[in-house]
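Trainee: Pasting the sequence and the predicted model now:
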Amino acid sequence: MAESADRGWVASKLLAQGEEPDPRFTLANERTFLAWIRTALAFLAGGIALEAFAADVFADPYRTIISVLTIGVGLLISLGAAARWLHVERSLRLRRPLPMPLIIPVLSFASGVAMAVVILLVVFS
């Protein structure tokens, strides 16, 4: 039963090409995906915590902006993690070089913007 479900997924357009890679590489790719999802969940929790508990630190509209930015970074990380998993899995199946991780510069830029906003709000409030 599980074997037929796997064939259905592999036969789909997402992973139809190439051959089944070594399971160790597929599982390593999955662990990396899950690590990025943990990071996304941390940003989500941080954004919720900012909105719920930072009323004494930031004024209401600023707190909401910071919270939404933080949650937005978590969303970007989660979408990037899914795209990265798929691209790596395709590369493994086609025995091509692994793609460059676009998620890292996006995360760095988004985190930098969020920190700059927080610094500006702290300095000017």
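Mentor: Now that the structure is in, tell me what you want to look at. Predicted model, so just to flag it, every value in this text is computed and none were measured.
Trainee: Could you use CA atoms for every contact and neighbour count after this?
Mentor: Fine.
Trainee: List the buried residues in the helix or strand that contains Ile104.
Mentor: Secondary-structure assignment from DSSP states H and E places Ile104 in helix 103-124. Using 16 or more other Cα atoms under 10 Å as the test for burial, helix 103-124 gives Ile103, Leu107, Ala110, Ser111, Ala114, Val117, Val118, Leu121.
Trainee: Break down this protein into its helices, ranges please.
Mentor: Secondary structure of the chain (DSSP state H): helices at 2-11, 23-53, 60-94, 103-124.
Trainee: most tightly surrounded among these?
Mentor: Of all those, helix 60-94 carries the top mean neighbour count, a mean of 19, counting by mean count of other Cα atoms under 10 Å.
Trainee: structure B:
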Amino acid sequence: MMPEISDDKQLSKIKNRRVHFANERTFLAWIRTSIGIMAFGFVVEKFGLFVKQVSYFLGKSGHLPAGEAAPPLPPVPGYSGILGIFLVGLGALMALLAFIRYKKVEKQIDEDSYRPSAILDALLTISVLGVATFLVIYLIHSF
């Protein structure tokens, strides 16, 4: 009887190992997504700064007449800095939530009591929809 229990336990460990690897792959996918969102936020913020600097140096018309000095224009207020900071923060929050989810699922796998949780998925979906809505409104007003 002892060898059967040992074999069953060993098969269970092998099976759980595969599930743990799947959990780890999912965690790493969430981390890649959060890094991508943070990088996008950084690019949005820096591109907004670049546009402000170009508009400052070229003037509002886009070119300067020969021999005339343009009066310096104040920087145009924009939302790219706010959006960039928000995206970087969202990416960092997503990484933290992904780690919490990873550890929770790891414990549930070991206890054989896995229950899916839609909280992180819902937060991501709502965040992406919010950012997409903001970008659409921003692009419509920039025409």
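Mentor: That came in fine, so what should we check first? Just so it is clear, the structure is predicted and the values come from calculations on it, not from any experiment.
Trainee: care to give me the TM-score?
Mentor: After superposition, the two chains reach a TM-score (TM-score structural alignment, normalised by the length of the first structure) of 0.74; 106 aligned residues with a Cα RMSD of 2.2 Å.
Trainee: ok so, going back, who does the helix holding Ile104 of the first structure touch, helix- and strand-wise?
Mentor: Packing contacts for helix 103-124 of the first structure, counted by 3 or more Cα pairs under 8 Å, 6 or more residues apart in numbering; DSSP states H and E, involve helix 60-94.
Trainee: relative to helix 103-124, how tilted is the helix it packs on?
Mentor: Angle of helix 60-94 of the first structure versus helix 103-124, following axes from the mean of the first three to the mean of the last three Cα atoms, to 10 degrees, is 170 degrees.
Trainee: Mean per-residue distance, helix 60-94 of the first structure versus the second structure.
Mentor: Its matched residues in the second structure lie on average 1.2 Å from helix 60-94 of the first structure after superposition (mean Cα distance after the TM-score superposition for the first structure).
Trainee: any idea of the angle that helix forms with helix 23-53?
Mentor: Using the same axes, to 10 degrees: helix 60-94 of the first structure against helix 23-53 is 180 degrees.
Trainee: Which strands or helices does helix 60-94 of the first structure pack on?
Mentor: Counting contacts by 3+ Cα pairs under 8 Å, 6+ apart, helix 60-94 of the first structure packs against helix 23-53, helix 103-124.
Trainee: Output those helices as CSV; include the columns distance to Asp6 of the first structure.
Mentor: Shown next, in CSV, are these (distance: least, Cα to Cα, whole Å):
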stretch, distance to Asp6 of the first structure
helix 23-53, 13
helix 103-124, 28
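Trainee: so which of those comes closest to Pro97 of the first structure?
Mentor: helix 23-53 (13.2 Å; Cα to Cα).
Trainee: Give the aligned range of that closest one in the second structure.
Mentor: Counting by TM-score structural alignment, helix 23-53 of the first structure lines up with residues 17-47 of the second structure.
Trainee: Superpose on the first structure and give me the mean offset of that stretch.
Mentor: Aligned to the first structure and superposed, stretch 17-47 of the second structure gives a mean residue distance of 0.8 Å (mean Cα distance after the TM-score superposition for the first structure).
Trainee: need the contact list for the counterpart of Val113 of the first structure in the second structure.
Mentor: Using TM-score structural alignment, the equivalent of Val113 of the first structure in the second structure is Gly130. By Cα atoms under 8 Å, 6 or more residues apart in numbering, no residues touch Gly130 of the second structure.
Trainee: where's Gly130 of the second structure relative to Gly41 of the second structure, distance?
Mentor: 14 Å (Cα to Cα, to the nearest Å).
Trainee: Just give the nearest non-adjacent residue to Ile48 of the first structure, would you?
Mentor: Take Ile48 of the first structure and drop its neighbours on the chain: the residue closest to it by Cα to Cα, 6 or more residues apart in numbering is Ser67, 6.6 Å away.
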